[in-house]
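1. Next come a sequence and a model predicted from it.
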Amino acid sequence: MLSNVDNVAIERYLAETGITEDHIQVKKRNSLMEKLHSIVREFIKDVARHKFLRRDDFECQLMPFGSYGLGGYLTGADMDLVLLAAKGIERRDFYTEFRKLLKRLTEDIEVIKRTAVPIIKCTIDTIPVDISFVSFSLSSVPKNINLLNDTLLYGLDKECLASMDGPRTQQFLLDNIQPNHLATFQSTLQCIKHWATCRKIYGKPMGYLNGSTWTFLLMKTYMSIPLRSGIQMNTYSLLSMFFEMWASWPWPEPVKLSSHIPGLQGAILDFEDIEDFRHSVMPIVSPCYPVCSSTPFATASTLRVMTLEFKRAQTIMKFNEYLDINHLLTRLFMELNFFAQYLHFLRIEVTSETVKSNETWQRKMATAIPKLVGLLEVNPSITFIHPYTQTYTESRSYSTVQGKLAIQEGYSDYIENYVSSLQPGKLHITTHIIGLQVLAPTQGKEVDVSHEVQEFLQELEAKRNDRDADVTFRITSAKRYCLFTMK
């Protein structure tokens, strides 16, 4: 195990390999925040004038949260921001007036309303920005507002309440990290996120963890270290303790970041009474009211995959023959060679005629895959199931109806017969992959997953709506050599 590894060496590695942004990119983000703050000030005056408010000298706050707000973000990360508005400014003002002002900075703007946390999504100076909105009953929103004050939640509609979760969580985390440890926490989180991405276990909908959940696990590790333990608090030591803790965590023991689960106004909730955790294999409790499961899609299989990755990382951190920290981190961040690990795979293909349907079903399939994994877990012939977070999307043109059907049915080598009438078009195909380990076949019998596949296809059909007439599904088994083109 390496010793005397200071933070500078790790931060230099992260910067030189492009994992974290250089000072020019950081300056670009800071400049963007200044422009957005200026827009907020103008937004207040515009709304006050249009709605004949008595004053326009009240404050609203544009607050960063998530990985950017916490300072643990990677190169190219989104900027998650929330506009905390004072009384008199409504969500429709945000969708209309604020959007108009944003158009001065970019034309790439999309208002996404039909979601738990409605946002204005835009890209400014190549930086992706998601802005959510909360309207308080306060006459003015001060810069030092305490978002953990539960009285702020009274009277909020469900969209505002959901939009408060990220900012409240960030304040909880920052309140529990000692200021002199913040830089260490940030660089450790950056290491963990990059490691999880390289090892293909980053993705909440697929049954793994997203940025906030990885942050919760790191926070639990940090909080488990006694302040006067004498342990040197640097990135290397915290990263080592992180992998050691989660390689041996006794799931399904819940992960909580406080001694009790908070209800409203100081009430204490019983873990056993919370519906979200009733059947959870990997319960991780969000730290602020209203609490929820941070791993709603985790399965026994994805937990097993993550545990193996924790153990691999733990072994690397303990290995004492690395020349320096650069060699260790290069080994730790080695890309997962997924296709080399399995002989058997399931290939799930979603084919659509429009780009919009393709994008919609990419999101739907990500949360549907854990259902298929759960069905496969009860098959006694399957010993290991590994859903792959990477998907593959391609567009293929056809000239005839027969050519279209051939693509939908998986005949990649089909040669079209142009005797039939020409009806050209294009299909968009997204492929999801699941790796399988199976018991050796006995008496010539193959592993049969037809029942599980049919049940899953029925689930997908139930998710259809009137706009999905162009979407088709296809699930087939595949051997490794069939997937070479996807590597």
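-> Perfect, thanks for sending it. All of these numbers come straight from a predicted model, not from anything done at the bench.

2. From here on, just use CA atoms for contacts and neighbour counts.
-> Fine.

3. What are the buried residues along stretch 314-334?
-> Across stretch 314-334, burial judged by 16 or more other CA atoms under 10 Å covers Gln314, Thr315, Ile316, Met317, Tyr322, Ile325, Leu328, Leu329, Leu332, Phe333.

4. In helices, which of these fall?
-> The helices, defined by DSSP state H, take in Gln314, Thr315, Ile316, Met317, Ile325, Leu328, Leu329, Leu332 from those.

5. What sits closest to the fourth one if chain neighbours are left out?
-> With CA to CA, 6 or more residues apart in numbering as the measure, Ser240 is the residue that lies nearest to Met317, at 6.0 Å, once sequence neighbours are left out.

6. ok, now the third one?
-> Of all residues beyond its chain neighbours, the one nearest Ile316 is Leu332 (6.6 Å), with distances taken as CA to CA, 6+ apart.

7. For the one you found, list the residues it contacts.
-> Neighbour list for Leu332: Trp195, Ala313, Ile316 [criterion: CA atoms under 8 Å, 6 or more residues apart in numbering].

8. Could you take the residues you listed and lay them out as JSON lines, with extra columns for distance to Arg278?
-> Output for the contacts of Leu332, formatted as JSON lines (distance: CA to CA, whole Å):
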{"residue": "Trp195", "distance to Arg278": "30"}
{"residue": "Ala313", "distance to Arg278": "30"}
{"residue": "Ile316", "distance to Arg278": "35"}
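
9. from these, which is closest to Asn144?
-> Trp195 (34.4 Å; CA to CA).

10. Pretty sure that closest one sits against Phe333.
-> Yes. Taking contacts as CA atoms under 8 Å, Trp195 lies within contact range of Phe333: 5.1 Å.

11. where exactly do the helices run in the stretch 1-150 of the chain?
-> Ranges of helices within the stretch 1-150 of the chain are 7-16, 23-50, 66-70, 91-93, 99-102, based on DSSP state H, counting those that start in this stretch.

12. My read is that Val111 contacts Tyr95, right?
-> Yes. With contact defined as CA under 8 Å, Val111 reaches Tyr95; the gap is 7.0 Å.

13. Check the contact lists of those two and give me the overlap.
-> With CA under 8 Å, 6+ apart as the test, Val111 and Tyr95 both reach Ile120.

14. quick one: Tyr236 is in a helix?
-> Yes. Under DSSP: H, G, I helix; E, B strand; the rest coil, Tyr236 sits within a helix.

15. quick one: the closest residue to Ser286 other than its chain neighbours from His451, how far?
-> Once flanking residues are discounted, Ser286 sits nearest to Cys292: 5.6 Å by CA to CA, 6+ apart. Distance from Cys292 to His451, counting by CA to CA, to the nearest Å: 33 Å.

16. Second structure for comparison follows:
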Amino acid sequence: MFQSQTPTWSNMPKTYGLTGPISEDLPEEENLIQTRKLLDTMKSYNVYENNLEFEHRERVFRRLESLFRDWLKEICIEMNVPEVVTEKVGGKIFPFGSYHLGVHSKGADIDALCVGPGFLERKAFFTSFFAKLKAQKEVKDIQAIEEAYVPVITLSWEGIQIDLVFALLSRRSVPDNLDLLNNSIVKDIDIRCVRSFNGYRVTEQILRLVPNVLNFRVALRAIKLWAKQRNIYSNKLGFLGGVSWAIMVARICQVYPNATTSTLVIKFFKIFSMWVWPIPIRLIEVEKCNYNLPFWDPKVNQSDRCHLMPIITPAYPQQNTSVNVSRSTLAILNEEIHRGHAICQEIEQKKAKWSELFEQTDFFQKYQYVLRHVKMKIDIATHRT
């Protein structure tokens, strides 16, 4: 379980991100009291895994990585790769998304990037490794979706849902100390590999750009809980997904580097209730690379100028994480952020409790018209009989 932690002030850099801090004030006793109250409220929503669940998740991840390494050696032998290359081929799996950020909730998926050597073909991952996974007795509900924007294998391993993406390095081995934040990683490789790499690159960069990772994690857990309770946690439905919320919280951490968790949450609502969209949210000025990869730049790309709520990833090639936001969903997001700000003001005045922030919205009372989307799977053979 992640808890709020006071940073070491003497060692703290003065600037994170694009600007200097708004405030470097240290927490006062009232801020620490509010943080304890916030943590107690969050625990009541059962968002944290217990130790047994956490250890089970870690075991599954280690077993998966071991299986991937074994498969790489097996396929090298099948390809008659020289023994000296096979022995050093390595292979590594990098978690990304909420699991890597350290903010996953009970029963959450694991997003993971499998990295292999450049002499392999991508197809092998979705055929040969897929077959090896399917043969494991612990694996259920496995499916390969090669035609997706980011091709993925989805599966359940001992009850944990896992989404695996795959990328190839432009080298013959995958060392344990591989630094995926080096931009040369995405030079001259398949665009599908670039997209796969960026899931990890973005989440790792976020962690490196906040002054206090533990406070960031607790604040992000609070914002994620609020967004889910208010039915605005969904990229597919035109709201914001996990990466967008993480970037927004990280930006608040950058400008309030010494703040405790409750202050970060309060400032989140204050700052973004005043934000003038479409001014973009950025954590860093991303290095410009001449790798001929598409990246978000409204000065160059006319379509990027139409984005209503740009929240930009901090890794090359930078992308807008909120392209699905429409005028109607932006209005709802703004309404909910203003509601959050009003409640936080009352919390500061001791007129409200944190539980009021997390009250679940009554969807059917709030909206007069609701569109229901039903998906059906039909077995043609059974249907014909």
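-> Perfect, I can see it now. Keep in mind it's a predicted model, so treat the numbers as computed, not measured.

17. what sits against the residue nearest to Ser286 of the first structure?
-> Cys292 of the first structure makes contacts with Asp276, Val285, Ser286, as judged by CA under 8 Å, 6+ apart.

18. Map those onto the second structure and name those still in contact.
-> Contacts from these that recur in the second structure, judged by both residues aligned by TM-score structural alignment, their matches' CA atoms under 8 Å, are Val285, Ser286.

19. Adding distance to Asn337 of the first structure, neighbour count and secondary structure, write the contacts of Cys292 of the first structure out as a markdown table.
-> A markdown table is the format used below for the contacts of Cys292 of the first structure (distance: CA to CA, whole Å; neighbours: other CA atoms under 10 Å; DSSP: H, G, I helix; E, B strand; the rest coil):
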| residue | distance to Asn337 of the first structure | neighbour count | secondary structure |
| --- | --- | --- | --- |
| Asp276 | 34 | 17 | helix |
| Val285 | 32 | 22 | strand |
| Ser286 | 32 | 23 | coil |
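
20. Between the contacts of Cys292 of the first structure, which sits nearest Gln408 of the first structure?
-> Among the contacts of Cys292 of the first structure, and counting by CA to CA, the member closest to Gln408 of the first structure is Asp276, at 37.8 Å.

21. Can you report how many residues neighbour the residue nearest to that closest one when sequence neighbours are not counted?
-> In this structure, Asp276 of the first structure finds its nearest non-sequential neighbour in Ser293, 5.8 Å apart by CA to CA, 6+ apart. Close neighbours of Ser293 of the first structure, defined as other CA atoms under 10 Å, add up to 17.

22. What lines up with Ser293 of the first structure in the second structure?
-> For Ser293 of the first structure, the aligned position in the second structure is Asn320, judged by TM-score structural alignment.

23. again with Leu102 of the first structure
-> That one, Leu102 of the first structure, aligns with Leu133 by TM-score structural alignment.

24. ok, now which ones touch its match?
-> Val139.

25. could you measure it against Gly102 of the second structure, distance?
-> 26 Å.

26. Looking at the buried residues of stretch 314-334 of the first structure, which one is closest to Ser139 of the first structure?
-> Out of those, the member with the shortest distance to Ser139 of the first structure (by CA to CA) is Phe333, at 49.2 Å.

27. what's the counterpart of that closest one in the second structure?
-> By TM-score structural alignment, Phe333 of the first structure lines up with Phe358.

28. Kindly report the same for Ala368 of the first structure.
-> So, by TM-score structural alignment, Ala368 of the first structure is left unmatched.

29. Next: Gly18 of the first structure.
-> Using TM-score structural alignment as the criterion, Gly18 of the first structure maps onto Asn46 of the second structure.

30. and its match, how many neighbours?
-> When neighbours are defined as other CA under 10 Å, Asn46 of the second structure has 11 of them.

31. With Thr361 of the second structure instead?
-> Number of residues near Thr361 of the second structure (other CA under 10 Å) recorded here: 13.

32. separation between it and Arg230 of the second structure?
-> Distance check for Thr361 of the second structure against Arg230 of the second structure: by CA to CA, it reads 5 Å.

33. What of Arg62 of the second structure?
-> From Arg62 of the second structure to Arg230 of the second structure the distance is 35 Å (CA to CA).

34. More neighbours: those two, which one.
-> Remark: of Arg62 of the second structure and Arg230, Arg230 carries more neighbours, 18 against 13, as counted by other CA under 10 Å.

35. For Leu240 of the second structure, see how far away the more buried one is.
-> According to CA to CA, Arg230 of the second structure and Leu240 of the second structure sit 12 Å apart.

36. longest strand of the first structure?
-> strand 425-438 (DSSP state E).

37. For the next helix or strand after that one, which outside residues touch it?
-> As assigned by DSSP states H and E, the chain's next helix or strand after strand 425-438 of the first structure is helix 450-462. The contact list for helix 450-462 of the first structure, computed with CA under 8 Å, 6+ apart, reads Ala368, Lys371, Leu372, Leu375, Leu376, Phe473, Ile475.

38. Next: stretch 212-219 of the first structure.
-> For stretch 212-219 of the first structure, contacts defined as CA under 8 Å, 6+ apart pick out 66-67, 173, 189, 192-193, 242, 255, 257, 284, 286, 294-295.

39. Next: stretch 274-284 of the second structure.
-> Here stretch 274-284 of the second structure has contacts from 17-18, 206, 209, 247-248, 250-251, 307-314, using CA under 8 Å, 6+ apart.

40. Kindly supply the ChimeraX command isolating those of the residues you listed that are buried.
-> Selecting only the buried entries of the contacts of stretch 274-284 of the second structure in ChimeraX, with 16+ other CA under 10 Å as the criterion:
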select :17,206,209,247,248,250,251,307,308,309,310,311,312,313,314
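
41. Just the ones of the contacts of stretch 274-284 of the second structure in helices?
-> Going by DSSP H, the helices hold Ile206, Ile247, Met248, Ala250, Arg251 from these.

42. follow-up on the earlier one: please name the spatially closest residue to the match of Gly18 of the first structure (chain neighbours excluded).
-> Nearest to Asn46 of the second structure is Lys106, by CA to CA, 6+ apart, at 7.7 Å.

43. Kindly report the same for Phe242 of the first structure.
-> Nearest non-adjacent residue to Phe242 of the first structure, counting by CA to CA, 6+ apart: Thr221, 5.7 Å away.

44. residues in the first structure aligned with the longest strand along the second structure?
-> In the second structure, taking DSSP E as the definition, the longest strand is strand 160-168. Alignment of strand 160-168 of the second structure against the first structure: residues 127-135, by TM-score structural alignment.
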